Structures are given as structure tokens and as C-alpha cells.
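**Q** Have a look; sequence and predicted model below, questions after that.
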Amino acid sequence: MVVFACAECGAVMTARVARVALPDHSGQKYGHDLLAHLLRPGTYAVDPGNGRPWQPFEPEPEEHGVRLLTYRITGPSNRIAIAPGDVRGTVFIPERLGGCCCGWDGQYGPNLACAKCGCPVATRVDDCGFWQVVWLQPDAVRPVAVAVALAHLLVISAGRRVAVPEGPVAAAFRRAIDSLLPTGPPERQLVLAGPGLSPTITDIALVPKHPQTGEVWPGAAGTVVPLAADVWTYMAFNDDRRLMPAARGMPAGVRRDDPPPLLPHTLFRPDGRVFLSTLERLAPVPQPWLRRIFDLVRDRPYMDPFS
């Protein structure tokens, strides 16, 4: 499961949610009644979309001095759907709430802003005939599951430096390890482990959690660091290659059916609040070295590498 946070300030935007398939009826508009929620609480889905957010049609010719401008009710590619009750820390944008019938349909673009920094982050849809849903903007939020894994890794390290494999794992963990653990040669080794990978584990295993039950992958021996399944899958199997046909561009949907993983558009910055709350749960009476790190991050929540 993951929590989504504001990409601008790091404030938590959602409850803990697990990914499910996008319902086939997500784009349906039916009747004049108030419909139910598109998704069950505690879940989220990703819509590949068509990549044309809120584009206006060509204006209609002026009639009696009035020009009518209509909008497509759609959104950007890879927007994230969640149940309205799972939203946290948002406020409405008043100027984007007009022109509807029994609620809001999102025709004017994102109508929810981060309560902390004011950045538009999502669109609430609850007008008659529409399935009730909140669409998170893919470039305005980011998943923070890795912050939980970072806290687990830190506790397991016992204050000794940990080596991490190159690639996505290093991008997610190395800056934090450099900031929080002592300098010097690594004394422990973090290894990706899980279904489809080598069973050889020399020290600490970074393993997936079941996307529905949260159960930690049972095949790893020794010390394990659990990680959200979708994040683990990207780290384990993505090679960052960009496939390109010999001529023209890549047709939509050629690479695979699923949308690409939700990745930060800047250097990865784990969420400090999630990190601290996980540390408190894992080590309610921390050792002195861990307490120093806790106090440092608590007193300087925007220190590198945290958001």
C-alpha cells in the first residue's frame, strides 16, 4: 500500500491505498441521479487517459454578442483515481466549481488544492450522472511508500553503513544513507529479493509486500525490508530502456498494457513525516544513535534528502 503526497511541499494527500484495476465503467456518464463511488475505500487506480487535459473545443460563433466555450471533461494521462473519503489535506478552489448541475464534474480542471501550499493537486467529481471519484494529478502528487522501507532499513542497519545495488535502488536509498548513516566502508549489503530473482541473499533483503494482504514475501531468509509491491516491481525489473521503432514515434500502447510506474519528476525525496511515524512504530524506545537521527529529521523536516 502507498500514501500519496503533494509533490511541491510533501504534505500527505491520501490515506493508505492499494492499487486495483481501473473499472471499465470509469468513463461512463449515466442518467440524472447521483451515482455511487467509482472505487472502494482504501484503493486507487491509474487511468492511461488520452493525454489531452481539459482542452477547449473551438469556440462557437458569436451569437447576440455571446461566445460559447465548452470543454472536454477529461484529464492528463496516468491520473490517479481514489475514493473521495480517502482524500486528506485538501481545500476546494472556488473559481473552478461552477457551471455544473448537482455537484462538480471537473470541467474547469483541478478543483482541489493542497491545504498546505495551495498547489492544485486533484479533481473532485460528484455531479449527477458521474461516478463519484477524486482524480489526483500525476505530476502534482507522488507515492511515499519508500519512506516506510527507509525506516525499516535504518532500524535493521543498527547504525552501520549499508551498500545498495546500482540502479533504481540506489536512486531511492543512497542519498538518505549518505545523510543518515556514518561514513566509511559499508558493513552490510542490501539485495533485491523476491519472485523471479535469484534466491541468494547475503545480508539484508529488499522484498515485496502482497498488494492485497500486505503480507511480506515469504521466500526470503534472514533480515528483510518490506516494500510496496508496485515500487518493488519497478526496482526489480525496469531497465529504463526506451523502445523506439525504426520510423516515426511509438504508437500508444505498444510497450505494454499497464501505464508506466509513478516516478518522481525530480531527485527522489522520501517523505519525512511517513519516515518518522514508521520509526516511532518500529522502535518506540530507540537506541541513542537512532534517537539522534529521529531528532535531526524531526527538527529539520526539509533537510536533504527529505521533502
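**A** Looks like it arrived, so ask away.
**Q** use CA for all of it now, contacts and neighbours both
**A** Noted.
**Q** quick one, what contacts the residue nearest the centre of the chain?
**A** When the chain is reduced to its mean C-alpha position, the closest residue under C-alpha atoms, centre = their mean turns out to be P143, at 2.3 Å. By C-alpha atoms under 8 Å, 6 or more residues apart in numbering, the residues touching P143 are V2, V3, F4, A5, L262.
**Q** Is there a neighbour count for the third one? I'd like the number.
**A** Yep, that's F4 we're talking about. 24 (other C-alpha atoms under 10 Å).
**Q** Leaving out chain neighbours, which residue sits closest to it?
**A** Excluding the flanking residues, the one nearest F4 by C-alpha to C-alpha, 6 or more residues apart in numbering is P143, at 4.4 Å.
**Q** before we move on, what about R298?
**A** Among residues not flanking R298 along the chain, L276 sits closest, at 7.3 Å (C-alpha to C-alpha, 6+ apart).
**Q** Surely the one you found forms part of a helix?
**A** Yes - with DSSP: H, G, I helix; E, B strand; the rest coil as the criterion, L276 is assigned to a helix.
**Q** So it is in contact with L296, correct?
**A** No - with contact defined as C-alpha atoms under 8 Å, L276 does not count as touching L296 (10.4 Å).
**Q** follow-up on the earlier one: how close does the residue nearest to F4 get to A11?
**A** 11 Å (C-alpha to C-alpha, to the nearest Å).
**Q** also this one, for the comparison:
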Amino acid sequence: MADVFACAGCGAGLTASLTRVALPVRTHQRYGHDLLPALMEQGTYAVDPEPSGPPWRPWDAIGADEAAARGVFAPVPALSSGLPGAILVAPGDTRGTVLIPERCDGYCLGLDGRAGPNLACAQCGRAVATRMDDCTFWQVVRLDPTAVHRIPSGGPDPTADWAEIIRDREPAPPIEPPGRWSPQWQAAVAVALAHLLAASGGNRVSVPAGPLATAFGRALDGLLPAGPTAKTLALAGPGLPAPATDIVLVPQHPQTGEAWEPPPGAAGAVPLAADVWTYLAFHDDRRLVPATGVLPDGVLRDDPLPHHPWGVLRPDARVLLHTLSRLPAVREPWLRAIHDRLSDRPS
């Protein structure tokens, strides 16, 4: 179903026609000091269930009981006391809004929303949204759920089946020019890593050599205790044979956010963003066999060498801690110890 969001005060339209998708795993990521692209794909929106924006309360002022009631089970620096349910859209999909000049603060190169909503309805002046486009942030407009209302149009959109997703969804390449790991990969791997740690039960996990080991092997070896391997990890999902392992990485549906369900009796499943899972499952990284001779005259070389990373893949520490702190399993002493060690030394 395509939706338009309108001002709750005067009814003016504030967005283009949008389709709801799952909340991106990189929503709460902050990366480097670069200007990042838009968080949401054009023509889509997602809903963030967590409170967002000021005022912020430090952990000492919240306490473990109140935090647990909000779904946070390990200490975090601070929690928002803003409203939950913000509607996230790409900045280019907004319509009929103007900046509120006195709220256009930021840290470096743009707006970071520190002063609260900084976009108003151009027709009636009501504060309706917060634009965030400073360095380190994925660019996004967060519509205030109390200041807008949704206007549905048309019937419900069909949910793509897994065969369509595997066929049509573009895999996310892991390396960006000139050789850094994609922040999208660092966030997706971090979220899956948190669930992998919980699924391990504190036991060492064996990861097969290849792309899976590149993505998860080093982190699992560094975070789980030394000792004999107790569990094994493999990819599972549509188009792959069922592996005989203890833990499987399965894709998350990009529309619904639901994880692919393995057959009954299969191993425990850990979700991974579909575009990263698709790359790991189906990308053919084999090199062409060298051939003799030269290209004919007038034929240009069109197969540049693949990008190689500057260093090892480091899952995003902030995203990993954010996800770990919201897993009930983090209350187990062994997993809480990993959380606390990461909090003290996130690198």
C-alpha cells in the first residue's frame, strides 16, 4: 500500500507516495566524518519503534528496571525520552516543509537534530519533523508521529516471495572505493554478530573458510573464550542446500523484516540483512583464467580489477553494543562480560 503523510494541523501533504519497508539495520549507525547518503531508498519509509530525540537521560538516572521495561537490558550511555514511532523517509521524498532556523544546529557539516524538530509545515508552521544530514549520520527525515497522519492509498502491496528477492535484489558490495569496507556491511555484520554471540551460548564457533570467515571469524574468535569448538556456523536460506550445522545465518525480508524460516528441526537461525546475505550466498569471486595473446585493436579493456580492502573487516562497535544491550540474553553473565568489555574498549 502506498502512503502519503500529511500535516496533522492543516492537512497539507508532506511526503511523496511511499511504501513501507523494514527498518534498515544501519539506522542507529554513526560512521566516520563523511557525508553519508540517504538512509532510506527513494519511495520507501520505515517506522523506528524506539524513542528518539531530546531530552536524553543518562543511565544512572534511568536505572536497570526502567531500562528493562523499555527493552534495554545492559547499560548504555543514555536513552532518549522522546517519542517512539518516528517515520523515517529520505530527504528527497519530503514535500511542503521549511527549516526552522533557530533549530538548525549541528556538529560539523549539517543538521543533527540536537534541538528537536527542525522542519515545519510550510502551510501552517507546525513543527513536523527532524532532518539529520550532518557528517557521521545517514541522511534522513524523521517525521514526528504526533504531528503527521498517514493517508493510505490503493490496496496492500504484495509481499515479495524469497525467489523474487534473490532474483531482483541487488547484493551490497562489501568494498567501496578506494578500498574501505562498506559501512552498510559493518552495520549488518554487527547486528548479526550480536545474535550469533547469543546463539553461541558462550561456546566457541567454527566458521568455514571464505567470505563467512572474513565477515565473522575474526570477531567470534576474539570475543568468545578459547577452547574446543562446540558449535558450527553456515549460511542457509532460499536457493541453498540445508546445512548440517548448529547455527545458520538466514536472510531478513527487506519488506517485513522477518527472518527466513528454516525447515522444522533445523539449526538455530540468526538473521542477516538480505542484501549482505545475498552477496555471501551467491557472489562468485572466482577469477578468470589467464589467457595468452592481446586484445584486438580498437577493443577497450572493460574488466577492472576488483577492489581489495585496506584492512580487516571490523563490525561497527556502536551498532554491536546497541543490539547486544537490547537482547534479553545479555543478562547472562558470560554475555554481559562481553558487552562490558566492548563498552570499555570498543575497538
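**A** Nice, thanks for sending it over. What you see is a predicted model, and the numbers here were worked out from it, not measured in a lab.
**Q** picking that back up, for L276 and L296 of structure 1, indicate the residue with more neighbours.
**A** L276 (20 against 13).
**Q** residue in structure 2 matching that one?
**A** Applying TM-score structural alignment, one finds that L276 of structure 1 aligns to L321 in structure 2.
**Q** isn't its match right next to R341, touching?
**A** No - assessed by C-alpha under 8 Å, L321 of structure 2 is found out of contact with R341, at 10.3 Å.
**Q** which residue in structure 1 lines up with P262 of structure 2?
**A** With TM-score structural alignment as the matching criterion, the partner of P262 of structure 2 in structure 1 is G219.
**Q** what about the residue lying closest to that match once chain neighbours are set aside, which SS state?
**A** Nearest residue to G219 of structure 1, sequence neighbours excluded (C-alpha to C-alpha, 6+ apart): G194, at 6.8 Å. With three-state DSSP as the basis, G194 of structure 1 sits in coil.
**Q** got a list of what G194 of structure 1 touches?
**A** Counting by C-alpha under 8 Å, 6+ apart, G194 of structure 1 touches L206, V207, P208, W217, G219, A220.
**Q** Just say helix, strand or coil for the aligned partner of the second one in structure 2.
**A** If I follow you right, that is V207 of structure 1. Alignment note (TM-score structural alignment): V207 of structure 1 maps to V250 of structure 2. With three-state DSSP as the basis, V250 of structure 2 sits in strand.
**Q** from what I can see V250 of structure 2 touches A267, true?
**A** No - using C-alpha under 8 Å as the test, V250 of structure 2 is too far from A267 to be in contact (10.8 Å).
**Q** Have a look at these two and say which one is more surrounded.
**A** Per other C-alpha under 10 Å, whichever of V250 of structure 2 and A267 has more neighbours is V250, with 26 against 20.
**Q** Just tell me what L196 of structure 2 corresponds to in structure 1.
**A** Using TM-score structural alignment, L196 of structure 2 pairs with L153 in structure 1.
**Q** cool, and R341 of structure 2?
**A** Matched to structure 1 by TM-score structural alignment, R341 of structure 2 sits across from L296.
**Q** separation between that match and S277 of structure 1?
**A** According to C-alpha to C-alpha, L296 of structure 1 stands 14 Å off from S277 of structure 1.
**Q** mind checking how far the biggest helix by length in structure 2 is from the chain centre?
**A** If you go by DSSP state H, structure 2 has its longest helix at helix 183-200. Relative to the chain's own centre, helix 183-200 of structure 2 is displaced by 10 Å; criterion: C-alpha atoms, centre = their mean, to the nearest Å.
**Q** All the strands of the stretch 51-200 of structure 2, in order from the start?
**A** With strands called from DSSP state E, counting those that start in this stretch, the stretch 51-200 of structure 2 shows them at 56-58, 78-80, 86-89, 97-99, 119-121, 127-132, 140-143, 148-153, 175-176, 180-181.
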